[in-house]
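A.B. asks: one predicted model, sequence on top.
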Amino acid sequence: MLAGRLHVRNRRFALETVPVPAPGRRQVRIKVAAAGVCLSDVHLIDGTLTPRLLPGDVVTLGHEIAGTIDALGEDVDDWKPGQRVLLQAGERDRRGTVYTRGVDYDGGWAEYALASEQTLVAIPDDLPFEQACIIPDAVSTPWAAVTATARTAPGEAVGVWGVGGLGAHAVQLLRLVGAAPVIAVDPLPAARQRALTLGADAALDPGDPGFRDALLGLTGGGLEVAFDFAGVPAVRDQALTLLARKGRLVLAGIANRPVTIGSDAPFNYLQQSVLGHYGSDPEHVEQLVALARQRRLDLAPSISGVLPLAEAEQAVRRLQTKQGDPIRLILRP
């Protein structure tokens, strides 16, 4: 079968022919129908990210996957061939260590992928594979940030810095939980327009001289929650100055840089906080599938393009260069 393989030592990515994998005990083999291309895939290729738990030095990329069950391993009783499923982006071992699919073990940029049975989530027949595959990570990461880490309450004023693959979904999800106003912050005009289309109450340019006054005017004095989905130090510096009393800054983007609080006196007096966020838990994916099933969540606008698996390198370049300002590009084997 064809697979998109990363050779970690020299960061060489290539489409290669590899054997079709056989499912082991309590595993299933998935015929991949759609696989998302995430910025973390780009960072694995360019060397910004490195697998920590990969046993070898070659891995099939792709952690956003949907398809149909093709074959069952031994002792799999609750699933049947032909069922439509998406795969959780990773799994925990008995010690609680998280292994990420497409990073620490082979992922879904391939014609077939293996998955432990506990990482399968059934999807409804009317949810397209292209939309289902991005729920783990692209949608579940901001959903967990909004609901679990920030514990965003209805009526809270929120700011979303970075309206890309994660932030665009955060805008939709914040509106879904009743946050108000939802203010998108992005230097790119196309991203700000996209945020308004997705339901933001306002979209501001962080470099505009009137930015601070505009945001404070919209919120009546500051943000209850600020989300950094950009992973940029300047975003944290700016957001921290715009928090209201008991305001929370949630770091969902990764900058690999120190987080600096200008002065502890106002930070302490106003009882503000900085919260780290990473990924999501299985229940967040299940919640989002339920929301999609009930048509509370429309992910069609998130699909910026569908390319054949053989053009994975082109998809990576498009995302890396932001060609067409994509939310998510999808590979189809």
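C.D. replies: Everything's here; your move. Numbering: from 1, shown residues only.

A.B. asks: for the rest of this, base every contact and every neighbour count on C-alpha atoms.
C.D. replies: Will do.

A.B. asks: what residues are up against residue 249?
C.D. replies: Counting by C-alpha atoms under 8 Å, 6 or more residues apart in numbering, residue 249 makes contact with 225-228, 236, 239-240, 243, 273-275.

A.B. asks: just those residues now: which is nearest residue 332?
C.D. replies: residue 228 (30.7 Å; C-alpha to C-alpha).

A.B. asks: relative to residue 280, how far out is the closest one?
C.D. replies: 16 Å (C-alpha to C-alpha, to the nearest Å).

A.B. asks: cool, residue 288 as well?
C.D. replies: With C-alpha to C-alpha as the criterion, residue 288 and residue 280 are 11 Å apart.

A.B. asks: what touches both of the two?
C.D. replies: Taking C-alpha under 8 Å, 6+ apart as the contact criterion, the common neighbours of residue 288 and residue 280 are residue 140.

A.B. asks: report the secondary structure element holding the residue nearest to residue 270 when sequence neighbours are not counted.
C.D. replies: Nearest residue to residue 270 in three dimensions, chain neighbours excluded: residue 245, at 4.7 Å (C-alpha to C-alpha, 6 or more residues apart in numbering). Mapping residue 245 onto the secondary structure by DSSP states H and E places it in strand 243-251.

A.B. asks: that strand: how far from the chain's middle?
C.D. replies: 22 Å (C-alpha atoms, centre = their mean, to the nearest Å).

A.B. asks: list the buried residues in whichever helix or strand comes after it.
C.D. replies: Next along the chain after strand 243-251, taking DSSP H and E as the criterion, comes helix 264-269. Neighbour-count burial for helix 264-269 flags residue 267 (criterion: 16 or more other C-alpha atoms under 10 Å).

A.B. asks: next SSE after helix 264-269?
C.D. replies: Using DSSP H and E, the helix or strand that follows helix 264-269 towards the C-terminus is strand 273-276.

A.B. asks: how about residues contacting that next one?
C.D. replies: Outside strand 273-276, the residues that touch it by C-alpha under 8 Å, 6+ apart are 149-150, 246-252, 267.

A.B. asks: what's the offset of that strand from the middle of its chain?
C.D. replies: Taking C-alpha atoms, centre = their mean, the mean C-alpha location of strand 273-276 is offset from the chain mean by 19 Å.

A.B. asks: structure B:
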Amino acid sequence: MRFSRVVGPRRSEVVTAQDPVPADHQVLVEVLACGVCTSDIGPWRTHDPAAEPVRLGHEMVGRVAATGRHAGQWRPGDLVTGLGGDGFATMALMDANAVLPVPPGVEPALAIGEPVADLEEALSRTGIRPGDKVAVVGLGFMGLGLVQLARRHAPGLLIGVDPDPARRERALALGCDLAFAPDDVPVEFRSDSGRATEARPSIVLEATGVTPGLRTAGSMVRPFGTLCVVGYHHTGDAMMDMDLWYKAVTVVNGFCPDRTRLVAAMRDALGLIAERRFSYAPLITHRFGLDQVDEAFGAMEEAGPGFVKGVVLL
């Protein structure tokens, strides 16, 4: 097998090793596609060259090559996606109970289960109902995915917020009714408007991963509404506006540490992909080879107007 590993700040190398052997409850998967995730950019940026190399990549789709003794539900040749690690490789081990079949006819790069499972699980805890006014703050990969998932619940109004005009255009194409830059959100949708609260969203989904995004999201949610923090706040202190307390807002932590819940959400999300009610096609904008992992993270870091999500193809 061949795999990429990080050996220094912003520097990876591809090496060769023996194919791993699956344990009793594992499957060995020939990786076909692996998404490049924001949660991995920290180790890629800062890895100490004196430390052991690290392997990244956990958003995998692949073909089963071998199974452990107690993984008999899978057969060589099955196309699967699921929860795993060390995915920037030609071969990877995955927990047999944390993978699911890819819907027939779906390209591997458009069937990555883990990210959409994260979004669907978070959204499921907001209590979203038909007719609700919903806002998505942050229209990168996660936010645009949330736009698609929220749209299927028939919201009465779906608002997107992002400083990037290209992202706002994408959000409108994917189902937002309105899209604004943070500084241009109309007064009727903000808590400092002094107007009736009914105009404001009852559910606000924060997908920025930065404190200013949290501040914008908090200002938009109406009293007794729900703020779901889906953004990956991986550095510093994410300060919460105490006005949320005075508005009796329910704050939902969009992160889910439970693999059983994530696999259940992944099953639902893959069903949406099969039914063409969710699609990665408008979100996967950049594709890279195994020897281009550094370029993939660099494109994510730069986040130009044409970038939404990168995938490493093998």
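C.D. replies: Nice, thanks for sending it over. Fair warning: this is a prediction, and the values are worked out from it, not measured in the lab.

A.B. asks: show me which of the contacts of residue 249 of the first structure is closest to residue 27 of the first structure.
C.D. replies: Using C-alpha to C-alpha, the contacts of residue 249 of the first structure come closest to residue 27 of the first structure at residue 275, 35.6 Å.

A.B. asks: any idea how far the residue mapped onto residue 171 of the second structure from the first structure lies from residue 223 of the first structure?
C.D. replies: Here residue 171 of the second structure is matched to residue 195 in the first structure, going by TM-score structural alignment. Distance check for residue 195 of the first structure against residue 223 of the first structure: by C-alpha to C-alpha, it reads 18 Å.

A.B. asks: how about residue 247 of the first structure?
C.D. replies: From residue 247 of the first structure over to residue 223 of the first structure the distance is 6 Å, taken as C-alpha to C-alpha.

A.B. asks: just to revisit the earlier point, higher neighbour count, residue 228 and residue 280 of the first structure?
C.D. replies: residue 228 (26 against 22; other C-alpha atoms under 10 Å).

A.B. asks: quick check: that one touching residue 255?
C.D. replies: No - using C-alpha atoms under 8 Å, residue 228 of the first structure makes no contact with residue 255, being 10.1 Å away.

A.B. asks: what about the helices in the stretch 101-250 of the second structure?
C.D. replies: 113-124, 141-151, 165-174, 211-220, 243-246 (DSSP state H, counting those that start in this stretch).

A.B. asks: list the residues that contact the closest residue to residue 219 of the first structure other than its chain neighbours.
C.D. replies: Residue nearest to residue 219 of the first structure in three dimensions, not counting chain neighbours: residue 157, with 6.1 Å by C-alpha to C-alpha, 6+ apart. Listed by C-alpha under 8 Å, 6+ apart, the contact partners of residue 157 of the first structure are 179-183, 219, 222-225.

A.B. asks: in the second structure, which spans are strands?
C.D. replies: 2-8, 11-16, 26-35, 59-67, 79-84, 91-101, 133-137, 157-161, 178-180, 203-206, 226-229, 250-253, 284-288, 309-313 (DSSP state E).

A.B. asks: sorry, back to before: need the contacts of residue 157 of the first structure in CSV with neighbour count and distance to residue 331 of the first structure, can you?
C.D. replies: Output for the contacts of residue 157 of the first structure, formatted as CSV (neighbours: other C-alpha atoms under 10 Å; distance: C-alpha to C-alpha, whole Å):
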residue, neighbour count, distance to residue 331 of the first structure
179, 22, 33
180, 19, 35
181, 20, 35
182, 29, 32
183, 27, 32
219, 20, 40
222, 22, 41
223, 28, 38
224, 24, 38
225, 30, 34
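
A.B. asks: closest one to residue 56 of the first structure out of those residues, please.
C.D. replies: residue 225 (40.9 Å).

A.B. asks: ok, that closest one touching residue 158?
C.D. replies: Yes - look at residue 225 of the first structure against residue 158 with C-alpha under 8 Å: they come within range, at 4.8 Å.

A.B. asks: anything in contact with each of these two?
C.D. replies: Here residue 225 of the first structure and residue 158 have no joint contacts, going by C-alpha under 8 Å, 6+ apart.

A.B. asks: neighbours around the aligned partner of residue 323 of the first structure in the second structure, how many?
C.D. replies: Residue 323 of the first structure maps onto residue 304 in the second structure, with residues paired by TM-score structural alignment. Under the neighbour criterion other C-alpha under 10 Å, residue 304 of the second structure is assigned a count of 11.

A.B. asks: what does residue 133 of the second structure correspond to in the first structure?
C.D. replies: Checking TM-score structural alignment: residue 133 of the second structure goes with residue 157.

A.B. asks: and what of residue 73 of the second structure?
C.D. replies: Taking TM-score structural alignment, residue 73 of the second structure has residue 78 as its aligned residue in the first structure.

A.B. asks: now residue 186 of the second structure
C.D. replies: Counting by TM-score structural alignment, residue 186 of the second structure corresponds to residue 212 in the first structure.

A.B. asks: next, format the contacts of strand 273-276 of the first structure as CSV and append distance to residue 124 of the first structure.
C.D. replies: Output for those, formatted as CSV (distance: C-alpha to C-alpha, whole Å):
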residue, distance to residue 124 of the first structure
149, 28
150, 29
246, 40
247, 38
248, 36
249, 35
250, 32
251, 33
252, 29
267, 46
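
A.B. asks: just curious, which of the residues you listed is nearest to residue 17 of the first structure?
C.D. replies: Of all the contacts of strand 273-276 of the first structure, the one with the least separation from residue 17 of the first structure (C-alpha to C-alpha) is residue 252, at 35.7 Å.

A.B. asks: how about residue 242 of the first structure: what's its closest non-neighbour residue?
C.D. replies: Closest residue to residue 242 of the first structure apart from its sequence neighbours, by C-alpha to C-alpha, 6+ apart: residue 222 at 5.3 Å.

A.B. asks: residues making contact with stretch 315-324 of the first structure?
C.D. replies: Contact with stretch 315-324 of the first structure is made by 37, 39, 41-42, 307, 325-326, 329, 331, as judged by C-alpha under 8 Å, 6+ apart.

A.B. asks: out of those residues, which is nearest to residue 99 of the first structure?
C.D. replies: Among the contacts of stretch 315-324 of the first structure, residue 41 lies closest to residue 99 of the first structure (C-alpha to C-alpha), at 15.2 Å.
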